[in-house]
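> Turn this into a model:
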Amino acid sequence: MQKKKNRIIRMSDIETEQVRWLWYPFIPYGKVTIIQGDPGEGKTSFVLAMIALLTTGKPLPEETEAAEPISVIYQSAEDGLADTIKPRLEASGADCSRVLVIDESDKELNLCDERLEQSVQETGARLIVLDPLQAYLGDNVDMHRANEVRPIFKRLCAMADRTGCAIILIGHMNKAQGLKSSYRGLGSIDFRAAARSVLLVGRLKSDPAVRIVAHDKSSLAPEGEFIAFSLDAENGFQWIGYCDVSVDDVLSGTGSVQTKTAQIEDELRKMLIKSVPAEEVFRRAAELGISERTVNIA
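The predicted model follows:
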């Protein structure tokens, strides 16, 4: 019997493609992004506020321009659609006609479910959110076993690549303290390995209403700046902006927040008591680690 030859692909035959971004450098199109944090830290609120901006065509935090409004498929296994998700979307100003849900009343979804790809093709949705990740692994899958997790994520990543749709998986973290952020996610570390971007959400003990989004892994671009938002019963959700903290600050709840916009605003007040060349302003901003884009916003 003649042995079948291997199919060999030459790199010279592959057409180079640029990575496309839903939100640079945090969420790439055609890839999987994980957003994780302890329960109650604001992960879902952060994602719903982001969906509100995406579905209405408004600029994302610290951005000056917005893309066309997009449709989003949002699946939640923990919160009710009528009494929790929709009211929160409406409070954030989302266009609810662009927020779509796959009916799971007859059959629950999982990460390998063909209905995900079918729904993207039928609706043109550009983002899928599954909240929480652990609820969509499928029956009899041990999330701590790499050999069980890896093939599921491989199929999910392939679907994202075929459709060009961004996929966000919202995940809880384990209770272990003192570990590196790489080992705080629930389940196998293969979750983190498969994702092209990982964001951590946590709150500061010094001001429990303030939450931080930290870019903990970025395989396709330099890690983005940390973003702060506030969340409390009186004022609801409010974006704060870029800030200076560390991943350790987010995990431990220590540190304090001054946004980079506020920081450069203070500098501008000091500098602009007289005429100053723009180059000098941008040079001072660079010394503080502040981008020209943030200077322009300020």
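> Please count neighbours and contacts with C-alpha atoms only from this point.
Noted.
> and for stretch 88-102, what are the contacting residues?
Residues from elsewhere that reach stretch 88-102, judged by C-alpha atoms under 8 Å, 6 or more residues apart in numbering: 45, 48-49, 51-53, 55-56, 70-75, 86, 115, 119, 237.
> And for stretch 123-130?
29, 70-76, 119-120, 136, 164-170.
> now, which of the contacts of stretch 88-102 lie within helices?
Using DSSP state H to define helices, the subset of the contacts of stretch 88-102 located there is Ser45, Leu48, Ala49, Ile51, Ala52, Leu53, Thr55, Thr56, Lys86, Arg115, Ser119.
> By neighbours, which of these wins?
Highest neighbour count within these: Ile51, with 29 neighbours (other C-alpha atoms under 10 Å).
> So which elements touch the longest helix along the chain?
Looking only at the chain and at elements set by DSSP H, the helix with the highest residue count is helix 146-163. Packing contacts for helix 146-163, counted by 3 or more C-alpha pairs under 8 Å, 6 or more residues apart in numbering; DSSP states H and E, involve helix 114-123, helix 190-194.
> Next, the angle from the first one to helix 146-163.
With axes from the mean of the first three to the mean of the last three C-alpha atoms, to 10 degrees applied, the angle from helix 114-123 to helix 146-163 works out at 10 degrees.
> mind listing what's buried in helix 114-123?
Within helix 114-123, the residues scored as buried using 16 or more other C-alpha atoms under 10 Å are Leu116, Glu117, Ser119, Val120.
> same question, stretch 213-232
In stretch 213-232, residues buried by neighbour count (16+ other C-alpha under 10 Å) are 213-218, 223-231.
> again, but for stretch 106-113
Counting neighbours by 16+ other C-alpha under 10 Å, stretch 106-113 gives Leu109, Asn110, Leu111, Cys112 as buried.
> picking that back up, going by distance to Glu63, which of the buried residues of helix 114-123 wins?
Distances from those to Glu63 were compared by C-alpha to C-alpha; the smallest belongs to Val120, at 26.5 Å.
> Let's see this one next, to set against the first:
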Amino acid sequence: MNFLDRALPLIARNFSIIPLGANSKAPQKGIGAKQRSTGKKDFQQIESWAQRFPDANVGLVADERFCILESDDYARLAELIRNGTGEEIPETMRSGRDPNRPHLIFRHSNKSRTIGCPALPGIFECRFTNQYVVAPGSEVDGTFYKIFVDVPPVEIPDWLVAELVRLAQVEKKERSNPTVQTGPNGKITEGGRHYKLMEEIGRRWDGEISEEDFIAWAVEKNDELCDPPKPIAHVVQCVRDIMKKPPHNPGPKVMLGNSDKSGNVDPERWTLTSLSTIEAKPIRWLWTNNIAIGKLNTYSGEPGHGKSLISIDLAARCSVGKEFPDGAPNAIGACDTLICTLEEDVADTIKPRLLAAGGDPKRVHFISQSGRALRFSIVQNEAKLRSLFSRHPDINLAVFDPLLDFTRSNQNADTEVRQELTLLADIANEFGFAAIGINHLNKKTDLKAMHRVAGARGWTAVARMNYLVFKGEEKTPEGTFIRHLCPLKINLAADDRPSLDFVIAKGGVLSEALIIGQVYPILHWLGPGTATADDMGAAAVRTTEADTWLKNFLEHGNWVPSEEVKDAGAKQKFSVDQIKRAKQRCNVEDRRWRAVEGDTVVSVAGLLQ
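Have a look, this model is predicted:
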């Protein structure tokens, strides 16, 4: 296996790397962590290194995206974390050459970027910034480094970062820690030599001493402190590593207090990136200008107005590569959909409706446990979700219905909601699928449409494409209510577009023996309409106006001919349907009376007690 063989799988995962010596842990001369590649974009640099160092090992570098927790005793570390927090170390990518001394690879959090590289010698070392470990595929002394747990790195939890810092602080205060032993002669024995040596070298680095003098000083310090002394090559490498850092920064020793009391991060840890280095790219669309890939999209509405049926309709279209409701072509073609729902049964509702809509059930999936749809929290199962989507790249649409069922946050806590939904959007972006969340509305019918989505503002703020689904007042000639799909908050396309109108029709199933011939609700799209999201609120106001008018028109005890009621309502611009529903809400009864003289039958309306 050569350098390129070792490097390519790592840059495919977007890791930063450096070349190490052949059969060695030390980096190539003149190359340190700061000269790392930056993931997939630096293939030219990787090829250059491959030509210069064809047999090199590879170092996996902690950068602005990934951090590495190196453990010399994983069982002991897990025990310390469990005793201190009551939590288990999250499942994340794990590599190394000994399962008991692994490298745990996490995605950085805002907190982990600020703490430096705390360590508890003999137990763990946080390689969180500008440090590296030997990467999987490399070979040292005849032993290969491997991946022990092959799942995508998860974000390191803040509670774990805090506990690592606490453990490091305890070690710093208690210099008699049994993992750092001194012999009879007072010198440091194996297990703590590296950390003490790096601490002393870091303190000596003033930014002015030459490399030659610095190495000579460090070799003397090594002989003075360590029994047996570390190899000279190791000392030289320690010096070179420290010289790449700002003066008086001891690198891998415990580094705490990197932010002031206001929470401001040390500016030396910030990085400015010029937009000129960023490659611009277009928005990727599942449904052009309607559903964005790599983003969160939402559909909000009252129960029974058609939100879930829209998601089934879209899943059916995606499964067979059918054009979308506005006639836009399905540019991706037939693809897979993941439907996560707990409100509807998969066997008697989801699948029959999909079949009635013309979908291919082979391309529509749900997450199951013992054959039943699984309830799960996105944030608590991040690693499993990332693993699932990495194993099923054909999934281009994922529906969460309702989205609230798959979060653990208080739906009214804006910060919590934003964090969870941002995580979902991040997963969608990483694995290239469109996420659709179904939301409910609150009961405050007097509010504008934007404020009707239940819970915190984050439910619509994080999503880039938000739609409102509602049933209007008008009907088709066949007597079916017209429903509207309206833009609510659109960030990636024009938001002044017309609504898309539809009705709920009936569709039969031509397969599946047990349900052949039965009918299920499907959508029939009518094309562009004139409704807007705020028309839902206007319809609610108009309903209240109709009720008030009818009660005032029909004084108790007076029966008024129904035709007169209809004509009077028309003058107030109420439709026949609006008056009919107002009668039902206001306890108005229609009766048929025979006139006193003659045979004429008159329909009258009266307000009952």
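> before we move on, back to that, is it possible to get a markdown table of the buried residues of stretch 106-113 of structure 1 that adds secondary structure and distance to Thr261 of structure 1?
Shown next, in a markdown table, are the buried residues of stretch 106-113 of structure 1 (DSSP: H, G, I helix; E, B strand; the rest coil; distance: C-alpha to C-alpha, whole Å):
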| residue | secondary structure | distance to Thr261 of structure 1 |
| --- | --- | --- |
| Leu109 | coil | 41 |
| Asn110 | coil | 41 |
| Leu111 | coil | 39 |
| Cys112 | coil | 42 |
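> The spatially closest residue to Gly432 of structure 2 that is not a sequence neighbour in helix, strand or coil?
In space, Gly432 of structure 2 comes closest to Gly294 once its chain neighbours are excluded; the distance is 5.2 Å by C-alpha to C-alpha, 6 or more residues apart in numbering. Per DSSP: H, G, I helix; E, B strand; the rest coil, the secondary structure class of Gly294 of structure 2 is coil.
> Distance check, the aligned residue in structure 2 for Glu117 of structure 1 against Ile293 of structure 2.
The alignment partner of Glu117 of structure 1 in structure 2, by TM-score structural alignment, is Arg386. The gap separating Arg386 of structure 2 from Ile293 of structure 2 is 16 Å, by C-alpha to C-alpha, to the nearest Å.
> likewise Ser274 of structure 2?
Taken as C-alpha to C-alpha, the span from Ser274 of structure 2 to Ile293 of structure 2 is 26 Å.
> Going by how many neighbours each has, rank those two and give me the top one.
Just comparing Ser274 of structure 2 and Ile293: by other C-alpha under 10 Å the higher neighbour count belongs to Ile293, 24 against 7.
> residues touching whichever residue in structure 1 pairs up with the residue nearest to Gly432 of structure 2, list them.
If you follow Gly294 of structure 2 across to structure 1 using TM-score structural alignment, you land on Gly30. Residues in contact with Gly30 of structure 1, defined by C-alpha under 8 Å, 6+ apart, are Arg20, Cys157, Ala160, Asp161, Arg162, Thr163, Gly164, Cys165, Ala166, Ile167.
> Would you format those residues as JSON lines with neighbour count and distance to Ser197 of structure 1 included?
Shown next, in JSON lines, are those (neighbours: other C-alpha atoms under 10 Å; distance: C-alpha to C-alpha, whole Å):
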{"residue": "Arg20", "neighbour count": "15", "distance to Ser197 of structure 1": "13"}
{"residue": "Cys157", "neighbour count": "21", "distance to Ser197 of structure 1": "13"}
{"residue": "Ala160", "neighbour count": "23", "distance to Ser197 of structure 1": "14"}
{"residue": "Asp161", "neighbour count": "15", "distance to Ser197 of structure 1": "15"}
{"residue": "Arg162", "neighbour count": "12", "distance to Ser197 of structure 1": "18"}
{"residue": "Thr163", "neighbour count": "18", "distance to Ser197 of structure 1": "18"}
{"residue": "Gly164", "neighbour count": "18", "distance to Ser197 of structure 1": "16"}
{"residue": "Cys165", "neighbour count": "24", "distance to Ser197 of structure 1": "14"}
{"residue": "Ala166", "neighbour count": "25", "distance to Ser197 of structure 1": "11"}
{"residue": "Ile167", "neighbour count": "26", "distance to Ser197 of structure 1": "11"}
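> among those residues, which two are most distant?
Checked with C-alpha to C-alpha, the contacts of Gly30 of structure 1 reach their widest spread between Arg20 and Cys157, with 15.1 Å between them.
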